[in-house]
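A.B. asks: requesting a structural model of the entry that follows:
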Amino acid sequence: MGGAHSTDQSGGHRAYIGSFTSGGGRGVTTAAVDPSTGALTPLSCADSLADPSYLTLDRSAGVLYAVSEAERGAVGAFRATADGLTPLGAPVPVGGSGPTHLCLAGGRLHTANYGSGSVSSLPLAADGSVSGPASVLTHQGSGPDSDRQEAPHAHQVLPDPTGRWVLGVDLGSDAVRVCVPAPATGALRVHARTALRAGTGPRHLAFHPAGEVVYVLHELEPQLTVCRWNGASGRLEPVREVPVASQGAPGAVRAYPSAIAVSPDGRFVWAAVRGADTLVTFSLAGGPEQPRLTGTAGCGGRWPRDLAVDPSGRRLYAANEHSGDVTWFEVDPRTGDPRRAGSVAVPAASCVVFG
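C.D. replies: Below is the predicted model:
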């Protein structure tokens, strides 16, 4: 047995959980997923990479990639098998500091480097291992928040549904950059830049399954920006902002939205909010451009850094960094509201992806 599609003896699939080793985490945890309950059972840990805070999986090749969110940022590759993860070579430098996100696009691996405000692109070998050197695209700009926006801070890099474009979300310069890989080298160059409201600090975005609407989640203000996406021209157009509310008295606890997810059927959007430690549900019953906030629930722990939907769309998983757990929720098929179903201890949890 081998590959990312391997199942355990109960017929469940795998989940991979990133964590901060500097905060007591165990690296990348491989867990079995119970197909009937969604429960996670940790099986093994791979600790060869420091602070693997974000992961992405090439399911067809059975290779898992992780950033090393360190001052000298790097990426690591692992072969995913039924028995766990095996490193594919040594970590490779990304040419930037503090990488927080990564994606696969155009046959290359791309990282968003928060500390240096850049996006890196690295070639992949035939076996899925990463090689260098990295091609680095450095962002420019700043924002009005002197503590968080003194310089660019790339926080996410993601391909669009067509695979033609790569979008980089920059918290420091309040912008989303649409990039295109150079045909000869695969290095990224900026095709278009979409400015968002100053001081809001865009962190992550997600596409609606139909591919023509993008939801941008802001960290410095609890806001969701709805944008139209044109995959033919590579243009992103802001349409409206929707508040991301949280529980408690207004202003009692500052809200730091972190992660956003869209249901596979395109009916709901969910956002994780740190500080308030909540999961917020938006209904798309009025159409993809009309998210309506319909519910707020506890995240099951403290400081939800990541939020993931399982492949079936029936469950949500929150990686709660400060409480050191991953909590899963059953999604009400009518309302989209998450109902807590269980949790598992994962120190300094930061990210969840599914095989």
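A.B. asks: drop to CA atoms for contacts and neighbour counts, all remaining ones
C.D. replies: Fine.
A.B. asks: which parts of the stretch 201-350 of the chain are strands?
C.D. replies: Per DSSP state E, counting those that start in this stretch, the stretch 201-350 of the chain has strands spanning 202-207, 213-218, 223-230, 235-243, 256-262, 268-274, 278-283, 292-298, 304-309, 315-320, 325-331, 338-345, 349-354. These are given in chain order.
A.B. asks: what count of nearby residues applies to A192?
C.D. replies: Neighbour count of A192, defined by other Cα atoms under 10 Å: 16.
A.B. asks: count of neighbours near the nearest residue to it once chain neighbours are set aside?
C.D. replies: Nearest-residue entry for A192: V178, 5.1 Å, with adjacent residues in sequence omitted and distances by Cα to Cα, 6 or more residues apart in numbering. Here the neighbour count serves as a burial measure; for V178 (other Cα under 10 Å) it reads 24.
A.B. asks: can you add distance to R108 and mean neighbour count and give the strands of the stretch 201-350 of the chain back as JSON lines?
C.D. replies: Rendered in JSON lines, the data for these read as follows (distance: least, Cα to Cα, whole Å; neighbours: other Cα atoms under 10 Å):
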{"stretch": "strand 202-207", "distance to R108": "20", "mean neighbour count": "25"}
{"stretch": "strand 213-218", "distance to R108": "23", "mean neighbour count": "26"}
{"stretch": "strand 223-230", "distance to R108": "23", "mean neighbour count": "20"}
{"stretch": "strand 235-243", "distance to R108": "22", "mean neighbour count": "16"}
{"stretch": "strand 256-262", "distance to R108": "24", "mean neighbour count": "25"}
{"stretch": "strand 268-274", "distance to R108": "29", "mean neighbour count": "27"}
{"stretch": "strand 278-283", "distance to R108": "33", "mean neighbour count": "25"}
{"stretch": "strand 292-298", "distance to R108": "37", "mean neighbour count": "18"}
{"stretch": "strand 304-309", "distance to R108": "23", "mean neighbour count": "27"}
{"stretch": "strand 315-320", "distance to R108": "27", "mean neighbour count": "28"}
{"stretch": "strand 325-331", "distance to R108": "30", "mean neighbour count": "23"}
{"stretch": "strand 338-345", "distance to R108": "33", "mean neighbour count": "18"}
{"stretch": "strand 349-354", "distance to R108": "19", "mean neighbour count": "27"}
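A.B. asks: structure for this one too, so we can compare:
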Amino acid sequence: MSEPASVASDTIAERLLAWYDRHARRLPWRAPPGQRADPYHVWLSEVMLQQTTVQTVQPYFHDFLSRWPSVHELAAAPREDVLAAWAGLGYYARARNLHACAQVVSRELGGVFPDTEAGLRKLPGIGPYTAAAIAAIAFDRPSAPLDGNIERVVARLFAVEDPLPGAKETLRARMGAIVPQQRPGDFAQAMMDLGAGICQPRKPRCMLCPLSDVCTASARGIAVDLPVKAAKKAKPTRQAVAFWTVRADGCVLLRRRPDKGLLGGMLEVPSTDWTEAPWAEGAAFAQAPISASWTELPGVVRHTFTHFHFTITVWAAEVPAHTRAETGEWWPFERLSDAGLPTVMRKIADHAVKKAAE
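C.D. replies: Take a look at the predicted model:
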């Protein structure tokens, strides 16, 4: 099959927008084609969607809007409440930055988001992609956001065979060259939808694609091979001992992690440091939150973060009702779901409860 002839960028935009007008996904943060969405909704959804799927985000988005319908209300909320509402979405620095950004927009900008990429980039937690996406979708700026779906569409459309992440600048330039001056926000969302529903990673549905006859990768028969990704390095494994401490009055000991670092500001089941070497019993005891008669529970808890695997051994102890802890706070067990524990900590709690009942 011969390669497609060069097609003007406005032709690509015209075809894709016509397709989007018919097939746009209905998402709670979106406006109908041809209309602008609420900047607060766009910002909130884009932060949530970083490293997370649309299906996972939708209930969180609805929950946040029901709790905090405007950026002013989100800014006024206690940060601990925002972190708890975020629990389960992962990448918790996003939640801390979300709250900080809301406070800047509410208190310093009168609740009005900047309408340019440069202005948006000055806000906490907003990087190049998020700034470009908000500028395009909320303010119809001719920006060139580049998420995973758009990367895949552009890599195939122009047969960019350089591996990611090194090819990002090439892809960004290619995307920028085809962004139309009219309806750039709809164009960005159309590219996202095309990647999500048609130009899929393993089984591209080229027969249904409005750009198939101008797609170089499709013409060459290499669409499924693009984009090329550099080989991933093997993830290391870190280990820890978690201390499940139950007081006789039915309370469980939790503590809040430091603001900076992984799971920053979130409540956790107290544990040793997270290390690559396994923990010797004596060294682990030295990091227990209180002095108690600890029993190792059978089995381990496993979790995977972006950069490492995590294996946790759980030790349990029951202590008298009057017991105090130098650090941490006692949570009634029946209210543990309100603590907003991150996923790995919920796994530890579930494991401890299950093993204690056996």
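A.B. asks: what TM-score do the two superposed chains give?
C.D. replies: Once superposed, the chains reach a TM-score of 0.24 (TM-score structural alignment, normalised by the length of structure 1), with 142 aligned residues with a Cα RMSD of 6.6 Å.
A.B. asks: returning to what we had before: could you check how far the residue nearest to A192 of structure 1 is from A105 of structure 1?
C.D. replies: If you measure V178 of structure 1 against A105 of structure 1 using Cα to Cα, to the nearest Å, the figure is 13 Å.
A.B. asks: quick one: the strands of the stretch 201-350 of structure 1 as CSV, columns for distance to G76 of structure 1 too.
C.D. replies: Compiled in CSV, those are given as follows (distance: least, Cα to Cα, whole Å):
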stretch, distance to G76 of structure 1
strand 202-207, 22
strand 213-218, 27
strand 223-230, 32
strand 235-243, 31
strand 256-262, 23
strand 268-274, 27
strand 278-283, 30
strand 292-298, 33
strand 304-309, 20
strand 315-320, 21
strand 325-331, 23
strand 338-345, 24
strand 349-354, 15
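A.B. asks: which of those sits closest to S19 of structure 1?
C.D. replies: With Cα to Cα as the measure, strand 349-354 is the member of these nearest S19 of structure 1 (4.4 Å).
A.B. asks: and the closest one with strand 315-320, angle?
C.D. replies: In this structure, strand 349-354 of structure 1 runs at an angle of 160 degrees to strand 315-320, with axes from the mean of the first three to the mean of the last three Cα atoms, to 10 degrees as the basis.
A.B. asks: circling back: nearest to T81 of structure 1, of the strands of the stretch 201-350 of structure 1?
C.D. replies: Between T81 of structure 1 and the strands of the stretch 201-350 of structure 1, the tightest spacing by Cα to Cα is seen for strand 349-354, at 13.2 Å.
A.B. asks: hey, what's the angle from that closest one to strand 304-309? Just curious.
C.D. replies: Relative orientation of strand 349-354 of structure 1 with respect to strand 304-309: 10 degrees, computed using the same axes, to 10 degrees.
A.B. asks: what's near enough to touch the closest residue to Y20 of structure 2 other than its chain neighbours?
C.D. replies: Nearest in space to Y20 of structure 2, with sequence neighbours left out and distances taken as Cα to Cα, 6+ apart, is A190 at 5.4 Å. With contact set as Cα atoms under 8 Å, 6 or more residues apart in numbering, A190 of structure 2 has these partners: 16-17, 19-20, 24.
A.B. asks: can you confirm A112 of structure 1 is in a helix?
C.D. replies: No - with DSSP: H, G, I helix; E, B strand; the rest coil as the criterion, A112 of structure 1 is located in strand rather than a helix.
A.B. asks: picking that back up, out of the strands of the stretch 201-350 of structure 1, which is closest to V28 of structure 1?
C.D. replies: Ranking the strands of the stretch 201-350 of structure 1 by their distance to V28 of structure 1 (criterion: Cα to Cα) puts strand 349-354 first, at 9.3 Å.
A.B. asks: just want the angle from that closest one to strand 256-262.
C.D. replies: For the pair strand 349-354 of structure 1 and strand 256-262, the angle between their directions (the same axes, to 10 degrees) equals 0 degrees.
A.B. asks: strand 349-354 of structure 1 - contacts with which helices or strands?
C.D. replies: If contacts are counted by 3 or more Cα pairs under 8 Å, 6 or more residues apart in numbering; DSSP states H and E, strand 349-354 of structure 1 sits against strand 14-19, strand 55-58, strand 304-309, strand 315-320.
A.B. asks: quick revisit: how close does the residue nearest to Y20 of structure 2 get to T311 of structure 2?
C.D. replies: In this structure, A190 of structure 2 and T311 of structure 2 are 41 Å apart, going by Cα to Cα.
A.B. asks: pretty sure the residue nearest to A192 of structure 1 contacts R193?
C.D. replies: Yes - counting by Cα atoms under 8 Å, V178 of structure 1 does reach R193; the two are 6.1 Å apart.
A.B. asks: from memory V136 of structure 1 sits against N113, does it?
C.D. replies: No - counting by Cα under 8 Å, N113 is not a contact partner of V136 of structure 1; they are 9.7 Å apart.
A.B. asks: what's the helix or strand for A356 of structure 2?
C.D. replies: Secondary structure assignment for A356 of structure 2, by DSSP states H and E: helix 343-357.
A.B. asks: got the buried residues for that helix?
C.D. replies: Buried positions in helix 343-357 of structure 2, judged by neighbour count with 16 or more other Cα atoms under 10 Å: 344-349, 351-352.
A.B. asks: follow-up on the earlier one: what about the residue nearest to A192 of structure 1, which helix or strand?
C.D. replies: When elements are defined using DSSP H and E, V178 of structure 1 is found to belong to strand 175-181.
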